[in-house]
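**Q** curious how this folds, go ahead:
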Amino acid sequence: MNGEDLTGSRSYANYKGLKFIAYGSEKGWYRIEMRGSVHRLYNNGQDNSDDFDKHKLSCALGILRTELGIHTEKEILNNLEFGVNIKLTCPVSRVLSNLLTYKGIPFERIRGDISYYQCETNQFTIKIYDKATQFKLSGNILRFEIRVKTMAFLRNKGIMIKVIDDLLDPVNYQKLGTLLVKCFDRILFRNDDIDLGRLTVSERELFLRGCLKEFWERPFLPDFEVKTQYESARKMQVRLENKFRSRFAFPMIADISQLIKQKWAELAHS
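**A** The predicted structure is shown next:
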């Protein structure tokens, strides 16, 4: 499908799950932007519910080159989304219902959907949802992914992705997987199976307060008279977060972290 807006300054085209926007002026067209999923491109424009390994990625970039004439070795990436599908032994809803925060930023349901949560930061978004429910599949399939809004975030992590072909660099691919696991490990979960009767008074207070997402909101420097007070508050919150995580975390979290690591390694070597 092709189209053009009423001003004549933009032109649109769609191809197998990708959307192309050409920007122009009275002097002519000066930039083309590609949006969408190369995973869907590989699947001939169909959904992206299956696994997308490095081999499929390489094939998808080949389609960009051969069918669309895109120079993947020089076209710049402005954002990126990557993640894994993992199979759980328990309903995905049990994991999602115990989500709290990532570094003090709360996870929120999207459009009221109890099977889809995300956490927004300035540079990236963490998405975690029930893939089977979203795509009407069987089984307990958890999707965990990161959507990078600004590539400076990756560069600051030592992941040097600038052009499309950089996605196939083995070093970059490995580092993306490491980042995925690290982000998951910083998520704070509660455990709704905790027996309050077995907790001490101080433990019960921390658990009940910690189950409220707003309790973990990070201290804000302008709220403090001096910087040392702010730094003390930050350190105290980190200590409480670590204590809460070690004492009250959902029991499957360590296993899920390992599954994410294993799944990424599987995708990298397919």
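**Q** for the rest of this, base every contact and every neighbour count on C-alpha atoms.
**A** OK.
**Q** list the contacts of the top helix by length along the chain.
**A** Ranked by residue count, the top helix of the chain under DSSP state H comes out as helix 227-248. For helix 227-248, contacts defined as CA atoms under 8 Å, 6 or more residues apart in numbering pick out 188-191, 194, 206-207, 210, 216, 218-221, 224.
**Q** 7 Å instead?
**A** Residues outside helix 227-248 that contact it (CA atoms under 7 Å, 6 or more residues apart in numbering) are Leu188, Arg190, Asn191, Pro219, Leu221, Phe224.
**Q** in PyMOL, how would I select just the buried ones from those?
**A** The PyMOL selection below is limited to those of the contacts of helix 227-248 classed as buried (16 or more other CA atoms under 10 Å):
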select buried, resi 188+190+191+219
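**Q** now name the helix or strand holding Gly139.
**A** Gly139 is part of no helix or strand, with elements assigned from DSSP states H and E.
**Q** oops, could you answer that again for His39 instead?
**A** helix 38-42.
**Q** could you give me the buried positions within the longest helix of the chain?
**A** Neighbour-count burial for helix 227-248, counted by 16+ other CA under 10 Å, picks out Tyr230, Ala233, Arg234, Gln237, Val238, Glu241, Phe244, Arg245, Phe248.
**Q** near Gly197, how many other residues are there?
**A** Burial measure for Gly197: 8 neighbouring residues, criterion other CA atoms under 10 Å.
**Q** wait, a helix at it?
**A** Yes. Using DSSP: H, G, I helix; E, B strand; the rest coil, the assignment for Gly197 is a helix.
**Q** from Phe244, how far off is it?
**A** Gly197 is 17 Å from Phe244, where distance means CA to CA, to the nearest Å.
**Q** do Lys263 as well
**A** 28 Å.
**Q** redo the buried residues of helix 227-248 as CSV? Include distance to Val171.
**A** Converted to CSV, the buried residues of helix 227-248 look like this (distance: CA to CA, whole Å):
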residue, distance to Val171
Tyr230, 38
Ala233, 37
Arg234, 34
Gln237, 34
Val238, 31
Glu241, 32
Phe244, 34
Arg245, 31
Phe248, 36
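**Q** of those, which is the nearest to Ile128?
**A** Arg245 (18.7 Å; CA to CA).
**Q** could you also give me the structure for this next sequence, so I can compare it with the first?
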Amino acid sequence: MIDFVRIRFDNARNLEEVISNPNAFKEFYTQYEVHSQHVLYPKRVKFRNLDVVVTKESAYLKNSLHKYYNLKYDGSDHNSNDFTFSMLCEVVEEILSKSDEFGFGVITQLEIGFNIDTKLPAEEIIRSAIFLYKEKAYTANENFNGNGELLLFKSTNYLIKIYDKAKQYSIAANKLRFELKYTERAELKKLRINHLSDLVDKKKIRLLCKNLLIKLDDFLIIDAFDSVGTIPEKDKDSLRKYSSDRFWRSFGQKRGLVGLSRQAKGNHKKRLKVLVDKHELSKTKTLIKDGVIKKYVYLMNN
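**A** Below is the predicted model of the structure:
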């Protein structure tokens, strides 16, 4: 569920004092200028996988809370298993126990994601059913040298990744990962996610999940239709057209006809919905959405 986090600390000197304490951190790294014997920035510590870095002007903590938990209990640097709410609470409590100062930092980046069990291999779903996000194509498509398919969709304050979690870690089961990463403060602020303590507030985690589902709804995910004999060729042509970002981009290029363009676009979106409903092509999207909700309920209750 909650995974990567980046936290900014406005009072760098306070955090510098914290990480310099040998009773709290066994290893403390910095740079040293030999001739002048000056200790230079950045100064840093690492506990498990978490990096804490102090520069002259700022300080931050970053990395995966999920991997932190796994490293603590079995020494493995992965996030392929389930990371429950109680596990998250344990990690947050342990970080805050190092120093109260960690509780004052502001979360600037945050990742929430779900590993969903699927009948089909995740890469097959990604290649055949996931087309557009808000009528835009993916920003990147990677296959990690045969170790799993990944689609990346970038937006202003966040990015969304959909990828094959099973193949990434050579897991026998089929697992699709749907992941939302907030890359700026703007949306986190709206969701009232400010400090580490907010991550152990169930109401705020619910808001994060709700926002993820809203973004999932904005995806054009259509079941494979090319080989379905019962769908007329005319409807297939329309579905192919609607699955292309080039078609939707054309509406933004009609200068002087903004109102008409917006109305025409709305009519085409309605037509697309009619086609998807008529030929029952929303099973994959329903599977993903139901999988997210089911996994959310499980993780929050364990």
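**Q** overall similarity of the pair, as a TM-score.
**A** Remark: TM-score between the superposed chains equals 0.84 [TM-score structural alignment, normalised by the length of the first structure]; 261 aligned residues with a CA RMSD of 2.7 Å.
**Q** may I ask which two of the contacts of helix 227-248 of the first structure are separated the most?
**A** Asn191 and Phe224 (32.6 Å).
**Q** burial check on the residue nearest to Ser138 of the first structure when sequence neighbours are not counted, number of neighbours?
**A** Nearest in space to Ser138 of the first structure, with sequence neighbours left out and distances taken as CA to CA, 6 or more residues apart in numbering, is Ala132 at 5.9 Å. Residue crowding around Ala132 of the first structure was assessed by other CA under 10 Å; the count is 19.
**Q** for Gly69 of the first structure, same thing?
**A** Neighbour tally, Gly69 of the first structure, other CA under 10 Å: 10.
**Q** so what does it match up with in the second structure?
**A** Aligned by TM-score structural alignment, Gly69 of the first structure pairs with Ser99 of the second structure.
**Q** pull up the gap between that match and Glu16 of the second structure, please.
**A** To Glu16 of the second structure, Ser99 of the second structure is 12 Å away according to CA to CA.
**Q** which other residues reach stretch 41-54 of the second structure?
**A** 12, 16, 19, 27-31, 55-56, 59-63, 68, 71.
**Q** now with 6 Å, please.
**A** Identification of contacts with stretch 41-54 of the second structure by CA atoms under 6 Å, 6 or more residues apart in numbering yields Phe28, Tyr29, Thr30, Thr55, Ala59, Tyr60, Leu61, Lys62, Asn63, Tyr68.
**Q** also stretch 159-175 of the second structure?
**A** Residues contacting stretch 159-175 of the second structure (CA under 6 Å, 6+ apart): 115-118, 121-123, 147-153, 176-181.
**Q** then stretch 195-207 of the second structure?
**A** Contacts for stretch 195-207 of the second structure (CA under 6 Å, 6+ apart): Cys89, Val106, Ile107.
**Q** would you turn the contacts of helix 227-248 of the first structure into a markdown table with secondary structure and distance to Asp166 of the first structure?
**A** Converted to a markdown table, these look like this (DSSP: H, G, I helix; E, B strand; the rest coil; distance: CA to CA, whole Å):
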| residue | secondary structure | distance to Asp166 of the first structure |
| --- | --- | --- |
| Leu188 | strand | 32 |
| Arg190 | coil | 38 |
| Asn191 | coil | 40 |
| Pro219 | coil | 37 |
| Leu221 | helix | 38 |
| Phe224 | coil | 43 |
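**Q** just name the closest of the contacts of helix 227-248 of the first structure to Leu267 of the first structure, please.
**A** Closest to Leu267 of the first structure out of the contacts of helix 227-248 of the first structure is Leu188 (26.3 Å), distances taken as CA to CA.
**Q** which members of the contacts of stretch 195-207 of the second structure are positioned in helices?
**A** Reading helices off those with DSSP H, I get Cys89.
**Q** quick one: buried ones out of the contacts of stretch 195-207 of the second structure?
**A** For the contacts of stretch 195-207 of the second structure, a burial check counting by 16+ other CA under 10 Å picks out Val106, Ile107.
**Q** could you pull out the strands for the first structure?
**A** Taking DSSP state E to define them, one finds strands in the first structure at 2-4, 10-15, 18-25, 28-36, 80-87, 99-102, 105-106, 108-110, 113-120, 124-130, 141-148, 187-189.
**Q** could you export those strands as JSON lines, including distance to Glu67 of the first structure?
**A** Shown next, in JSON lines, are the strands of the first structure (distance: least, CA to CA, whole Å):
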{"stretch": "strand 2-4", "distance to Glu67 of the first structure": "17"}
{"stretch": "strand 10-15", "distance to Glu67 of the first structure": "10"}
{"stretch": "strand 18-25", "distance to Glu67 of the first structure": "13"}
{"stretch": "strand 28-36", "distance to Glu67 of the first structure": "14"}
{"stretch": "strand 80-87", "distance to Glu67 of the first structure": "22"}
{"stretch": "strand 99-102", "distance to Glu67 of the first structure": "41"}
{"stretch": "strand 105-106", "distance to Glu67 of the first structure": "42"}
{"stretch": "strand 108-110", "distance to Glu67 of the first structure": "35"}
{"stretch": "strand 113-120", "distance to Glu67 of the first structure": "34"}
{"stretch": "strand 124-130", "distance to Glu67 of the first structure": "31"}
{"stretch": "strand 141-148", "distance to Glu67 of the first structure": "26"}
{"stretch": "strand 187-189", "distance to Glu67 of the first structure": "41"}
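**Q** any idea what sits nearest the match of Gly69 of the first structure, other than its immediate chain neighbours?
**A** Val18 (7.0 Å).
**Q** what about the one you found, how many residues nearby?
**A** 18.
**Q** ok, it to Lys295 of the second structure distance?
**A** 37 Å.
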